[in-house]
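# Sharing a model prediction with you, sequence too.
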Amino acid sequence: MARRLRPVELDFVETAPLRLVFAADAAAPADALYRALAVETEAWPRWFSAVSHARATEGGREVRLRGGTRFEETVMAAEPGARYAYRVDVTNAPGLHALLEEWRLTPAGRGTRVQWTFAASAGAPLRFALRLGRPGFGRAFRDAVRTLDRRLAAAS
């Protein structure tokens, strides 16, 4: 059953009760990575294995994860080459109260440092499960960045 989450603003990325932050380096330039994140929405399943479907909507996105979790999102920040952030407004994930994800892109050597922050408010059982799943989240993120980087290199 889909539930509406509490709307949060961009500052939630710093103030959320639960913050999972991961970083990885990519050889691709920030503008190419940003385009893949923010513009080429439908391609997410090709490089982020946790995502089974993604499509742009008016002002946001619809995303489905493998396993059936669904999200309706609103884009909160779209700064080409620098930052892409979205808030989850509706989901079928139980125990979630608020969720904002932010992707930051910063120059690093000859490439780009990609940082993903998963900022959430959730009931105690889900908070515990998310903290327990932190290594898996990190692995999925690093694999996604690696796969995206390879795809971008092959396309250029």
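Good, I have the coordinates.
# going forward, measure contacts and count neighbours with C-alpha atoms only.
Fine.
# If you tally nearby residues, what's the number for the nearest residue to Arg142 once chain neighbours are set aside?
Nearest residue to Arg142 in three dimensions, chain neighbours excluded: Ala24, at 6.1 Å (Cα to Cα, 6 or more residues apart in numbering). The local packing of Ala24 (other Cα atoms under 10 Å) involves 16 other residues.
# Could you do Glu58 as well?
Neighbourhood size, Glu58 [other Cα under 10 Å]: 8.
# Can you tell me how far it is from Ala144?
Plainly put, Glu58 is 25 Å away from Ala144 if you go by Cα to Cα, to the nearest Å.
# give me every residue that touches the residue nearest to Arg142.
Residues in contact with Ala24 (Cα atoms under 8 Å, 6 or more residues apart in numbering) are Arg113, Val114, Gln115, Arg142, Val145.
# One more to weigh against that first structure:
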Amino acid sequence: MARRLRPVGPEFVETAPVRLVFAREVSAPPEAVFAALAEDVSGWSEWFSAVTLARPSADGTGREVRLRGGTRFEETVLLREAPEVYAYRVDVTNAPGIRALAEEWRLTPAGEGTLIRWTFATDGTAFLRAALTVGRGGLGRAFRGATLALDRRLTSAPA
């Protein structure tokens, strides 16, 4: 059953009760990474293996995302500041235990490439907090796999 979550702003990624932060360098430049994140929303399913469907909604100010296993999100884009930051919050989901959820992708030049820092920020039930503590490694592996696949996609694309 889909539920509406508490609306949060961009500051939530710094103040959320649960914050999981992952970082990885890729060889693609920030502009290319930002374009893949913010402009090619439907392409997410090609490099983020947990994503089965992603598409822009609400004239580009929102996103609809579906994950393996059937989890669904309706999201609002909070920040779209090329090429440094892309952030969104979840407004509606069928995932249990979540009260609020926002994610931020922060991009920093790193030599010829980009340092990608992904912050997963949430508030929820005690069960959700415990599950995320246990599941942190899985989220980290998903992030590493996604950034590796994204980098391959961006650096192998014809110029």
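On my side now, so go ahead. All values derive from a computational prediction rather than experimental measurement.
# And the TM-score between these chains?
The TM-score (TM-score structural alignment, normalised by the length of structure 1) is 0.99; 156 aligned residues with a Cα RMSD of 0.6 Å.
# From the rest of the structure, what touches the longest helix along structure 1?
The residue-count maximum for a helix in structure 1 (DSSP state H) belongs to helix 134-155. Helix 134-155 of structure 1 has contacts (Cα under 8 Å, 6+ apart) with 20, 22-28, 32-33, 47-50, 114, 116.
# Gly137 of structure 2: neighbour count?
Per other Cα under 10 Å, the neighbour tally for Gly137 of structure 2 reads 11.
# any idea how far Leu18 of structure 1 is from the spatially most central residue of structure 1?
Nearest to the mean C-alpha position of structure 1, by Cα atoms, centre = their mean, lies Glu101 at 5.0 Å. According to Cα to Cα, Glu101 of structure 1 and Leu18 of structure 1 sit 12 Å apart.
# what's the overlap in contacts for the two?
Joint contacts of Glu101 of structure 1 and Leu18 (Cα under 8 Å, 6+ apart) are Phe118, Ala119.
# where do the helices sit along structure 1?
Using DSSP H, helices in structure 1 cover 12-15, 30-34, 44-47, 124-132, 134-155.
# follow-up on the earlier one: next, see which of the contacts of Ala24 of structure 1 are matched by contacts in structure 2.
Retained in structure 2 by both residues aligned by TM-score structural alignment, their matches' Cα atoms under 8 Å are the following of the contacts of Ala24 of structure 1: Arg113, Val114, Gln115, Arg142, Val145.
# Widest-spaced pair of the residues you listed?
Distance extremes for the kept ones among the contacts of Ala24 of structure 1: the farthest pair is Arg113 and Arg142 at 11.5 Å, using Cα to Cα.
# give me the number of residues near the alignment partner in structure 2 of Glu102 of structure 1?
Per TM-score structural alignment, the equivalent position to Glu102 of structure 1 in structure 2 is Glu104. Glu104 of structure 2 has 22 neighbours, counted by other Cα under 10 Å.
# Against Arg80 of structure 2, how distant is Glu104 of structure 2?
In terms of Cα to Cα, Glu104 of structure 2 sits 10 Å off from Arg80 of structure 2.
# Tabulate the helices of structure 1 (JSON lines), appending distance to Thr69 of structure 1.
As requested, the helices of structure 1 are arranged in JSON lines below (distance: least, Cα to Cα, whole Å):
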{"stretch": "helix 12-15", "distance to Thr69 of structure 1": "21"}
{"stretch": "helix 30-34", "distance to Thr69 of structure 1": "24"}
{"stretch": "helix 44-47", "distance to Thr69 of structure 1": "14"}
{"stretch": "helix 124-132", "distance to Thr69 of structure 1": "14"}
{"stretch": "helix 134-155", "distance to Thr69 of structure 1": "15"}
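# Pick the most buried one from these.
Each of the helices of structure 1 was scored by mean neighbour count; the highest is helix 30-34, a mean of 20, by mean count of other Cα atoms under 10 Å.
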